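**Student:** Could you work out the structure for the sequence below:
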Amino acid sequence: MTTWILAVDDDLHMLNFVSTELRHSGYEVIEAGSGEQALVCLNSKKVDLAIVDVMMPGIDGFELTRILRKDYDLPVILLTARHHIEDKERGFLAGSDDYLVKPFDSKELMYRVKAILRRYDHPVEDTLTIGSLTIDFKSYEVRSDQGILLIPLKEFELLALLASKPRQVLSRDLMIERIWGIDFQGDEQTVNVHIKRLRQRLERFAPDVQIITVRGVGYKLEGNP
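**Tutor:** As a prediction, this is how the structure comes out:
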């Protein structure tokens, strides 16, 4: 599947650098020299991620980020030449997923792009079914023969991640990155606690679906046909 990334920067040298690195890594890129041009591009093409410069005339990066999150539900990486903590705060309050200070290494950019795309990798279907369990991404409900179960968001996201890759072992590090983000300050115990709670719920609600521990690696979800 082709991944499209929108790169927005009024500095043509930086725009070319970012676009070139993305294309070398196999991504398709749409380039825009302003916030206004970026919005025009989005009218004709669906993209998976936006990389946006903060300091632009007209619609600046903060405002564009708010629009991209609110109207297009797009993940955003903000680029800035300033180290001010206030800029980082404004960026995250606007809805950005990550923040890079110029100049940055191309490897760091690609690491962050890949991490965010993995975090937003979710099934295109509205529901996932494993065993007697159905996970509804629209209503955030979990259903089985026992009825409907509403669980905390992080537990729902963990369950959905496991169900999206049935019988595949997922590491704790991967779960932390996907569910809590690459900047999470906690440790693996956070995952273990959430898994324990999920197991207790499934034992009563869908006993044919089990979270299996693979010692030293992580967890996998299995359900009877």
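
**Student:** drop to CA atoms for contacts and neighbour counts, all remaining ones
**Tutor:** Fine.

**Student:** Any idea how many residues pack against Gln21?
**Tutor:** Small correction: residue 21 is Glu, not Gln. 15 (other C-alpha atoms under 10 Å).

**Student:** Settle this for me: it is touching Val113, isn't it.
**Tutor:** No: counting by C-alpha atoms under 8 Å, no contact exists between Glu21 and Val113, whose distance comes to 11.0 Å.

**Student:** List the contacts of the nearest residue to Gln146 once chain neighbours are set aside.
**Tutor:** Counting by C-alpha to C-alpha, 6 or more residues apart in numbering, Gln146 lies nearest to Phe205, which is 6.0 Å off, once chain neighbours are set aside. Neighbour list for Phe205: Ser144, Gln146, Leu149 [criterion: C-alpha atoms under 8 Å, 6 or more residues apart in numbering].

**Student:** which one of the residues you listed has the most neighbours?
**Tutor:** For these, neighbours were counted by other C-alpha under 10 Å; the highest total belongs to Ser144, with 18 neighbours.

**Student:** Stretch 149-165: how far from the chain's middle?
**Tutor:** Averaged C-alpha coordinates place stretch 149-165 at 14 Å from its chain's average position (C-alpha atoms, centre = their mean, to the nearest Å).

**Student:** ok, and for that stretch, which residues are buried?
**Tutor:** Neighbour counts using 16 or more other C-alpha atoms under 10 Å place Ile151, Glu155, Phe156, Glu157, Leu158, Leu159, Ala160, Leu161, Leu162, Ala163, Ser164 of stretch 149-165 among the buried residues.

**Student:** Could you verify that Tyr111 is part of a strand?
**Tutor:** No: Tyr111 sits outside any strand when classified using DSSP: H, G, I helix; E, B strand; the rest coil, being helix.

**Student:** could you point out which element follows the longest helix anywhere in the chain?
**Tutor:** In the chain, assigned by DSSP state H, the helix with the most residues is helix 188-205. Taking DSSP states H and E as the definition, the helix or strand that follows helix 188-205 towards the C-terminus is strand 209-214.

**Student:** To check against the first, give me the structure of this:
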Amino acid sequence: MRILLAEDEAHIGEYLVKGLRENGLVVDWVRNGPDALHQGTTVDYDLVILDIGLPGMDGWEVMRRLRETQMMPVLFLTARDMVEDRVRGLELGADDYLIKPFSFSELLARVRVILRRGKQKDMNVLTIRDLKLDVMRRRVERNGQRIDLTIKEFALLTLFLRRQTEVLSRTLIAELVWEMHFDRDTNVVEVAVRRLRAKVDDPFEHPYIHTVRGFGYVLERRE
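**Tutor:** Below you'll find the model as predicted:
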């Protein structure tokens, strides 16, 4: 597996290159946006780990231009922890979004999950059976029927579809879609999932969003 790392901070880059290579991955490291775009459009990578605050061209623009021609998975690794940034990253087509500072074990786990899934044929159109989400057109359909979602519901469903069969904790969902720090006394995730289910599952015969008691939720096919 070959990974492109776009990171301008030398100590972080050296740390990641060493750790990823020790775990059997081939890593190409670049330190600015133009080099990241050049490498990403000329080499067939299994994953791009992309910082947002790159010199020369920020990660948003690199991501946008990569998506014009390339469908390789992308993991944003950045200090940008605003809710709007995480939602923007997911809507641009990122597979994951990890905030600095981070633990290497968590990064490696997320990398392995993405690599196991492999490349998707169309990173902008996410599907499971009769449910289809078009990231660029912001359109959701099930069984040919259009479903209208709020911004947060759309981001939540995008997260579920990009990480199908992976059990997602309430804390992780809250970090990626709402706030970085999840207050366990609030039920924002439960309420949002319930509303999403009412739109994409309840009117249809087979539900896709399932509760994993004591942990969180998973989107998958169950016969």
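
**Student:** Now do the strands for structure 2: every range, in order, please.
**Tutor:** Chain-ordered strands for structure 2, with DSSP state E as the definition, fall at 2-6, 26-30, 47-50, 74-78, 96-99, 125-128, 131-134, 139-142, 145-147, 168-169, 209-212, 216-219.

**Student:** could those go into a markdown table alongside distance to Arg195 of structure 2?
**Tutor:** As requested, those are exported to a markdown table (distance: least, C-alpha to C-alpha, whole Å):
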| stretch | distance to Arg195 of structure 2 |
| --- | --- |
| strand 2-6 | 37 |
| strand 26-30 | 41 |
| strand 47-50 | 32 |
| strand 74-78 | 28 |
| strand 96-99 | 23 |
| strand 125-128 | 19 |
| strand 131-134 | 16 |
| strand 139-142 | 15 |
| strand 145-147 | 12 |
| strand 168-169 | 17 |
| strand 209-212 | 11 |
| strand 216-219 | 14 |
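
**Student:** Tell me which of these lies nearest to Leu90 of structure 2.
**Tutor:** Shortest separation from Leu90 of structure 2 across the strands of structure 2 is recorded for strand 96-99, at 7.1 Å, computed as C-alpha to C-alpha.

**Student:** returning to what we had before: now the longest helix of structure 1 and strand 218-223, what's the angle there?
**Tutor:** Inter-element angle recorded for helix 188-205 of structure 1 and strand 218-223: 10 degrees (by axes from the mean of the first three to the mean of the last three C-alpha atoms, to 10 degrees).

**Student:** List the buried residues in helix 188-205 of structure 1.
**Tutor:** Neighbour counts over helix 188-205 of structure 1 (16+ other C-alpha under 10 Å) mark Val191, His194, Ile195, Leu198, Arg199, Leu202, Phe205 as buried.

**Student:** do stretch 114-134 of structure 2 as well
**Tutor:** Under the neighbour-count criterion of 16+ other C-alpha under 10 Å, stretch 114-134 of structure 2 has Ile114, Leu115, Met123, Asn124, Val125, Leu126, Thr127, Leu131, Lys132, Leu133, Asp134 buried.

**Student:** Same question for stretch 47-63 of structure 2.
**Tutor:** When neighbours are counted by 16+ other C-alpha under 10 Å, the buried residues of stretch 47-63 of structure 2 are found to be 47-54, 57-60, 62-63.

**Student:** Closest one of those residues to His210 of structure 2?
**Tutor:** Proximity of these to His210 of structure 2 (C-alpha to C-alpha) peaks at Leu47, which lies at 28.1 Å.

**Student:** these two touch, right, the closest one and Ala6?
**Tutor:** No: because the distance of 11.1 Å does not satisfy C-alpha under 8 Å, Leu47 of structure 2 is recorded as not touching Ala6.

**Student:** circling back: looking at the buried residues of stretch 114-134 of structure 2, which is nearest Asp28 of structure 2?
**Tutor:** Checking those against Asp28 of structure 2 with C-alpha to C-alpha, the nearest one is Leu115 at 16.1 Å.

**Student:** any idea how far Tyr45 of structure 2 is from that closest one?
**Tutor:** Per C-alpha to C-alpha, to the nearest Å, Leu115 of structure 2 is found 11 Å from Tyr45 of structure 2.

**Student:** shared neighbours, these two?
**Tutor:** Common neighbours of Leu115 of structure 2 and Tyr45, counting by C-alpha under 8 Å, 6+ apart, are Met1.

**Student:** coming back round to it: can you lay out the buried residues of stretch 47-63 of structure 2 as TSV showing distance to Trp29 of structure 2?
**Tutor:** Compiled in TSV, those are given as follows (distance: C-alpha to C-alpha, whole Å):
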residue	distance to Trp29 of structure 2
Leu47	12
Val48	10
Ile49	10
Leu50	10
Asp51	12
Ile52	15
Gly53	15
Leu54	13
Met57	16
Asp58	16
Gly59	15
Trp60	18
Val62	15
Met63	16
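
**Student:** gap between the two ends of stretch 2-15 of structure 2?
**Tutor:** The first residue of stretch 2-15 of structure 2 is 17 Å away from its last residue (C-alpha to C-alpha).

**Student:** ditto for stretch 157-175 of structure 1
**Tutor:** End-to-end distance for stretch 157-175 of structure 1: 10 Å, by C-alpha to C-alpha.

**Student:** contacts for it?
**Tutor:** Around stretch 157-175 of structure 1, the neighbours that count as contacts under C-alpha under 8 Å, 6+ apart are 122-123, 128-130, 135, 179, 188, 191, 195, 198, 214, 217-222.

**Student:** likewise stretch 216-223 of structure 2?
**Tutor:** Around stretch 216-223 of structure 2, the neighbours that count as contacts under C-alpha under 8 Å, 6+ apart are 128, 160-161, 163-170, 206-212.

**Student:** Okay then, goodbye and thanks.
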